[in-house]
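Novice: sequence and predicted structure below; questions after.
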Amino acid sequence: MPNILSIAGTDPTGGAGIQADLKAISAQGAFAMAVVTAVVAQNTQGVRGVRAMDPEFVGEQIDAVFEDVRVDAVKIGMVANAGIAEVIADRLAHHGADRVVLDPVMVAKSGDRLLDEDAVDAVRDLLVPRSSIITPNLPEAAVLLGEEPDWDLSEMRRRAPALLELGPSRVLLKGGHLDGSATSTDLLCGPEGILELPAPRIATTNDHGTGCTLSAAIAALLPQRSAVDAVREGKAYLHDALAASDRLDVGRGHGPLHHFHALWEAAGIDR
């Protein structure tokens, strides 16, 4: 069983952040571990406050894991500020982490900012180049490239190679923010060229933590599959978790995905 480490912020309602990562990793048959970068007071309706961890203590958490446990892949989510980004990059390099999935979390589903302005350069310059896969949505990709996010699918195709030039091995550019289509198309850019990965949109407001869930699932699958297959299977898992999300009744805003829908079905839990 692969051991997967999530480095991210928290969500006390369990739908996003480290809590979502632990669920998504476990659902892929991997053992989930976590390093906390920030404690976030949020729910399905919005973010109330953020308390970033001391960067040195984030480094101590990372060292504690790597010095005791074999780590087969790492998922990085919310890093909060430049100091934390620098420590993560330094400690992952020190421990030789070689499968790293970076979800460049900048803004919550509610629109609340989760990354300091001065941290963008640190994420771009220190974390992106050492990543096996980065998974930006369109607004995040535009920030990384210093551009406006008013892209259509053809512009996504044109911009994806520029993201690859920032240094990651692969880029999964997510098209969920594209308007006016019944299909959401992601682009996987890497040594294989550009692969289009379309999926039908699901009409639900239970979409809190989609980015966290996808990146964590991909990280869990990377030690078990090729990179392309890990992305395809991660997307399929996300689609099914979204499709089953209306079976949950959690919160009054953007509710969570149903991370364990397959387990519930196998156990005969009909809810």
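Specialist: Thanks, I have it.
Novice: only C-alpha atoms from now on, for both contacts and neighbour counts.
Specialist: Fine.
Novice: report how many residues lie close to Phe66.
Specialist: By the criterion of other C-alpha atoms under 10 Å, Phe66 has 17 neighbours.
Novice: unless I'm mixing things up, it is touching His94, no?
Specialist: No - in this structure Phe66 lies outside contact range of His94 using C-alpha atoms under 8 Å: 9.9 Å.
Novice: helices and strands around the helix or strand hosting Ala122, which ones?
Specialist: Using DSSP states H and E, Ala122 falls within helix 119-122. In terms of contacts (3 or more C-alpha pairs under 8 Å, 6 or more residues apart in numbering; DSSP states H and E), helix 119-122 is packed against helix 82-95.
Novice: which helices and strands does the helix or strand just after the helix it packs on pack with?
Specialist: For helix 82-95, the succeeding helix or strand toward the C-terminus, using DSSP H and E, is strand 100-102. Strand 100-102 makes packing contacts with strand 73-76, strand 133-134, helix 210-221 when contacts are defined by 3+ C-alpha pairs under 8 Å, 6+ apart.
Novice: quick one: contacts of strand 100-102?
Specialist: For strand 100-102, the external contacting residues (C-alpha atoms under 8 Å, 6 or more residues apart in numbering) are 73-77, 127-128, 130-135, 215-216, 218-219.
Novice: with stretch 33-42 instead?
Specialist: Contacts for stretch 33-42 (C-alpha under 8 Å, 6+ apart): 3-13, 18, 22, 47-53, 55, 58, 61-62, 78-80, 84.
Novice: how about a cut-off of 6 Å?
Specialist: Defining contact as C-alpha atoms under 6 Å, 6 or more residues apart in numbering, one finds that stretch 33-42 is touched by 5-10, 48-53, 61, 79.
Novice: take the one below as the second:
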Amino acid sequence: MCFSATDPTGGAGMQADLMTLSALGCHPLGVVTAVTVQDTTGVEEIVPMDDDLVVDQARVLLSDVPVSAFKIGVMGSVENIAAIAEIISDYPHLPVVFDPVLSSGRGDELADEEMVIALQELLLPLTTVLTPNSLEARRLAQFGDDDDEDDESDNRQDPLALDECARLLIAAGCGHVLLTGTHESTLRVSNVLYGHGGVIRRDEWDRLPGSYHGSGCTLASALAAWLAQGLDVGAAVQAAQEYTWRTLVNGFRPGMGQYLPDRFFWTRNSNMDADDGSDD
């Protein structure tokens, strides 16, 4: 079950979740949390759904169809965050993948400070795997850091180290943090999976040219798909990254803005291994 905002471009949000989960053999259930006005260059407007409608969408489905995992994206409001947290807390045995989308690829704000605090307090303790990029990880972790009695963050000018971000996010209640390095100035993209004992796995990928819309949604949805099918977290993270890499290598640019991942790349590419750069 996906809790997501719509994206009329098909690049991210609910549409990306539905395509990714379908491509990986799952039957996705969609709960719309907000409606957006956007194109491939950026978000013009976001209109949150009423929280009662979000609850009704989810409860009706959950009373009818068995669910194997939850995937959470943009929620649109503090009220929706609280409503979704209440819903998923009734299913503690199901994995929860939370992609904390705080802004668009262009930098459009999708979550204010009140929402970020609500995410931290209400959803992180329910999350099996959090999938932030480095910007999102630092923003989420700073709130937890501010509450530490020994904190000196008010005097710190440098950004938090990513290992420390992961530690703070896990301390806030996450089971695992898959921290992606696409926004870091490194030669290759380094994605690191953290657990309560520290680093579990580290994967590196060639940095692709161009800018992609929906790569984070694709990764989180793919991870939810593999967890729903019974893989453990480490194996699911590896499989989700490999799938996401292929969608980006085969990405396309339908408009004047960012490239979009091709979630059904194999229907246009009979040689699925031709563009695999994971061993380069």
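Specialist: It's in. In this text the structure is predicted, and so the values were computed from the model without any measurement.
Novice: quick revisit: can you check which part of the second structure the helix holding Ala122 of the first structure sits on?
Specialist: Here helix 119-122 of the first structure aligns to the second structure at residues 115-118, judged by TM-score structural alignment.
Novice: which residues touch that stretch?
Specialist: Against stretch 115-118 of the second structure from outside (C-alpha under 6 Å, 6+ apart): Val78.
Novice: the first structure: which residue goes with Asp145 of the second structure?
Specialist: Aligned partner of Asp145 of the second structure by TM-score structural alignment: none.
Novice: swap that for Gly198 of the second structure, sorry
Specialist: Looks like Gly198 of the second structure aligns to Gly193 there (TM-score structural alignment).
Novice: now the strands for the second structure?
Specialist: Taking DSSP state E to define them, one finds strands in the second structure at 2-5, 30-39, 42-48, 70-72, 96-98, 129-130, 176-179, 188-195, 198-206.
Novice: mean neighbour count and distance to Tyr212 of the second structure for these - can I get that in JSON lines?
Specialist: Below are those laid out as JSON lines (neighbours: other C-alpha atoms under 10 Å; distance: least, C-alpha to C-alpha, whole Å):
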{"stretch": "strand 2-5", "mean neighbour count": "26", "distance to Tyr212 of the second structure": "18"}
{"stretch": "strand 30-39", "mean neighbour count": "20", "distance to Tyr212 of the second structure": "13"}
{"stretch": "strand 42-48", "mean neighbour count": "15", "distance to Tyr212 of the second structure": "12"}
{"stretch": "strand 70-72", "mean neighbour count": "26", "distance to Tyr212 of the second structure": "20"}
{"stretch": "strand 96-98", "mean neighbour count": "28", "distance to Tyr212 of the second structure": "20"}
{"stretch": "strand 129-130", "mean neighbour count": "28", "distance to Tyr212 of the second structure": "20"}
{"stretch": "strand 176-179", "mean neighbour count": "26", "distance to Tyr212 of the second structure": "17"}
{"stretch": "strand 188-195", "mean neighbour count": "20", "distance to Tyr212 of the second structure": "14"}
{"stretch": "strand 198-206", "mean neighbour count": "15", "distance to Tyr212 of the second structure": "14"}
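Novice: quick revisit: possible to save the helices and strands packed on strand 100-102 of the first structure as JSON lines with distance to Asp186 of the first structure?
Specialist: Output for these, formatted as JSON lines (distance: least, C-alpha to C-alpha, whole Å):
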{"stretch": "strand 73-76", "distance to Asp186 of the first structure": "19"}
{"stretch": "strand 133-134", "distance to Asp186 of the first structure": "12"}
{"stretch": "helix 210-221", "distance to Asp186 of the first structure": "12"}
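Novice: looking at these, spot the one closest to Phe31 of the first structure.
Specialist: With C-alpha to C-alpha as the measure, helix 210-221 is the member of these nearest Phe31 of the first structure (8.4 Å).
Novice: equivalent range in the second structure for the closest one?
Specialist: Using TM-score structural alignment, helix 210-221 of the first structure pairs with 215-226 in the second structure.
Novice: mean deviation of that stretch from the first structure?
Specialist: For stretch 215-226 of the second structure, the mean deviation from the first structure after alignment is 0.5 Å (mean C-alpha distance after the TM-score superposition for the first structure).
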